[in-house]
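Participant: What would the 3D arrangement of this be:
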Amino acid sequence: MSEGSNLRYFDYAATTPVDERVSEAMFGCMGIGGIFGNPASSSHAAGLSARERVERARAQVADLIKARPDEIVWTSGATESNNLALKGYAENAHGRCHLVTSQIEHKAILDTMASLEKRGHPVTYVRPDGSGEIAPEAVKAALRSDTGIVSLMLVNNEIGTLTNIPEMSRIVHAAGAILHVDAAQALGKTPIDVETMGIDLMSISAHKLYGPKGIGALYVSENVAKRIAAQMHGGGHERGLRSGTLPTHQIVGMGVACELAAAEMMADNDRISRLHQRFMDAVADLGVVVQNAAHAKRIPHTLSLTLDLPGFFPFMLSDELAISSTSACSSAAGAPSHVLTAIGLDEDAASRTVRLSLGRYTTQEDVDHAIACLRAVVRQCRESVAAGL
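Facilitator: Predicted coordinates for the structure are as follows:
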């Protein structure tokens, strides 16, 4: 955080700070003395140098998810990747196409699905089970003879649950459909192997990975590439799937961020797991903190906590802790979290829920400060209730 600020950052699921090693690589691709050329300019060294850096970054991204470099298509972020995957498939479906997703997806999926419904494509929204997970059996029951594509996130952005993608893939492919995965919250937090997991299309973003905002990618398996229609036209870049001048500095930043994640993910996860457990152990005796989807398979980075405490509001923590009361997209809309209501919370409980997300720069001191802040707020609320306020 900025110098002099007492605010501790616990909103890594919304965005991450750019790693200094990433920004250093990016700066080398911006000024007159750097590699600033247009990667599409093949007639001179400046363009060729930029192209070489772009392709190196493409390989770095591919390595992290065990893909081939030519299966990586650059986009502006996971939202665009989601739109390209779903709309691109539906457009090439030769008539009405049935789609399947879940009720707890990111708004970038749900709003895209709503748009496709208006175009005449029916969509089935699978409910989560009691643990907050999407059950393979529920997805299987939603499939129809005309199902073309199923879209499920690997890690939920609000509650941190993991989806059993390999099992989903087996079910989806057996029905003759293809599988799209929104992996924006998963990249760099859990191992991904697109081939062994059976993923056909996958959306990823750099800014959840200590890279820059405004850059992401869509993994497009070789066997489905011809089934996706471009949504941006004008030059035929990226194998004709996504036109537009490539932002070399942002792409280089994403590549370096992915390379760092490949090297440091396991150590980061181990440290974050310990911090997660330290926090939960410390607040257990308060008797009012309920972790949502606590028994589901999950990543340690994201904690969704409902406080069973009259008079509590998330803003009571905001002077000391940068946290969310919901995902960034729902927060902007001023609406209750659709994820929390889908897993069974009523509107009142959802209004008393906070999301703390930990990351690379979270320290034990930060966690201890968060514990102290939460204890102080619980004490304040109890004193107010006792005083009849």
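Participant: From now on I want contacts and neighbour counts done on CA atoms only, so please keep to that.
Facilitator: OK.
Participant: count of neighbours near Val367?
Facilitator: 20 (other Cα atoms under 10 Å).
Participant: what's near enough to touch the residue nearest to it when sequence neighbours are not counted?
Facilitator: In space, Val367 comes closest to Phe279 once its chain neighbours are excluded; the distance is 6.4 Å by Cα to Cα, 6 or more residues apart in numbering. For Phe279, the contacting residues are Val367, Asp368, Ile371, by Cα atoms under 8 Å, 6 or more residues apart in numbering.
Participant: Next, the structure of the following sequence, for comparison with the previous one:
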Amino acid sequence: MIYLDNSATTKPYKEALHTFMKVNETLYANPSSIHSFGGKADDLIKRSREQVADLLGVEGSEVFFTSGGTESNNLAVKGTAMQYKNRGRHIITSRIEHPSVKKAVEDLEPFGFSITYVGVDEDGRIDLKEIEDALRDDTILVSVMHVNNEVGTIQPIREIGELLKDRPKTLFHVDAVQACGKIPLDLHGAGVDLCSLSSHKIHGIKGTGALYVRSGVRLSPLLSGGEQEGSLRSGTENTGGIAAFAKALRMHLKEREESLPVMQEIQGFIRDGLSKLPYVTVHTPEINAAPHILNFSIEGFKGEVMVHSLDQHGIYLSTTSACSSRQHKPSETLLAMGVSDMRANSSLRVSLSYHTTMQEARMFLETLEREIRSLMKTMRRSR
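Facilitator: Down below sits the predicted model:
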């Protein structure tokens, strides 16, 4: 098996799985219970929070655990809107955000919020001037992802933070789900107020994530209940998932130090190989792009046709983001970049992990070339 769909989800570290199982077997008490068994589970969550905070370079009181990136994004967007609606009802985001941000801001429109969607250039990068021009006195939130989940473009987060530093009434949210462990981000230094993370994108367990909330920022909770997570995220905590998340984050950041150059080499090898194949166009930019994502299209084929074709050889990749792939629609990100409908419909995404090997990259390219040529012959015969 050659797994090249790591932006959809990653294989959990054995150590993270072990932590998850051990906690659920031996420390399964409700962390809110007042007996000592519950207290031990609560202590583990506190230690995990401090570990995550230390790895992110923030304070423990600024880390709130959620069920994943989607909940973190919704809490950041809707929590800001409801908390500060009397301050203003204007939100700025981009046309290439993850559906959990796009749909969250759309949900706010019936409540009197106005949304400005800034565009991107042919590389999928936001124009700072467009954000600056869109800012208004009633702008309460700017939400921009750090790394685009489909094409891998890195957005100018620090520059946006600098643009907003003299606007204390405008909060800055960053969806860093795809960037975590690949592209460093100094949250305080970049002026980020809110930041979303997801465990299963960094070899942790599905169903766990986190939202960084800068000290002093207040949010309205989405969930009402037992007032866990500082009353911001009610619901019995996933103790095992949280502990496994802390373990995975530590291991992933350590792997970055050791394996990033190898990942970059493999990405470059695949990019070079793709550029030599017939009918192929690479859409991921060569600069300002993450080291683990490559988006390309094959003229004449729908993306899902090639996904299924490679699937027969035990090679797994994707079309658009996993959250949108079953809708069979052209990639909105590629369309925003000016890519034609035909190309956007035929796009594919390769996403690497620090465990991807050069041999796997070679086998992928060789198989892809054979499948392209085979399918082209079949198409010619059918005409």
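Participant: TM-score for this pair?
Facilitator: Once superposed, the chains reach a TM-score of 0.94 (TM-score structural alignment, normalised by the length of structure 2), with 378 aligned residues with a Cα RMSD of 1.7 Å.
Participant: What's the match for the residue nearest to Val367 of structure 1 in structure 2?
Facilitator: Counting by TM-score structural alignment, Phe279 of structure 1 lines up with Ile270 in structure 2.
Participant: gap between its match and Asn74 of structure 2?
Facilitator: Ile270 of structure 2 sits 35 Å away from Asn74 of structure 2, going by Cα to Cα, to the nearest Å.
Participant: How about Leu163 of structure 2?
Facilitator: Counting by Cα to Cα - Leu163 of structure 2 and Asn74 of structure 2 are separated by 24 Å.
Participant: Between the two, which has more neighbouring residues?
Facilitator: A side-by-side neighbour count of Leu163 of structure 2 and Asn74, using other Cα under 10 Å, places Asn74 first with 19 against 15.
Participant: now the more buried one, what's its secondary structure?
Facilitator: What DSSP: H, G, I helix; E, B strand; the rest coil gives for Asn74 of structure 2 is helix.
Participant: quick one: stretch 114-121 of structure 1 aligns where in structure 2?
Facilitator: Taking TM-score structural alignment, stretch 114-121 of structure 1 hits residues 106-113 over in structure 2.
Participant: actually stretch 236-251 of structure 1, sorry about that
Facilitator: Using TM-score structural alignment, stretch 236-251 of structure 1 pairs with 227-242 in structure 2.
Participant: Using neighbour counts, pick out the buried residues of the matching stretch.
Facilitator: Using 16 or more other Cα atoms under 10 Å as the test for burial, stretch 227-242 of structure 2 gives Gln228, Glu229, Leu232, Arg233, Ser234, Gly235, Glu237, Asn238, Thr239, Gly240, Gly241, Ile242.
Participant: Check the spacing between the fourth one and Leu260 of structure 2 real quick.
Facilitator: Think Arg233 of structure 2. 34 Å.
Participant: now swap in the fifth one and tell me
Facilitator: Distance of Ser234 of structure 2 to Leu260 of structure 2, computed by Cα to Cα: 37 Å.
Participant: Have a look at how far, on average, the longest helix along structure 2 is from structure 1.
Facilitator: Counting residues, the longest helix in structure 2 under DSSP state H turns out to be helix 239-275. After superposition onto structure 1, helix 239-275 of structure 2 lies on average 1.3 Å away from the residues it aligns with, using mean Cα distance after the TM-score superposition for structure 1.
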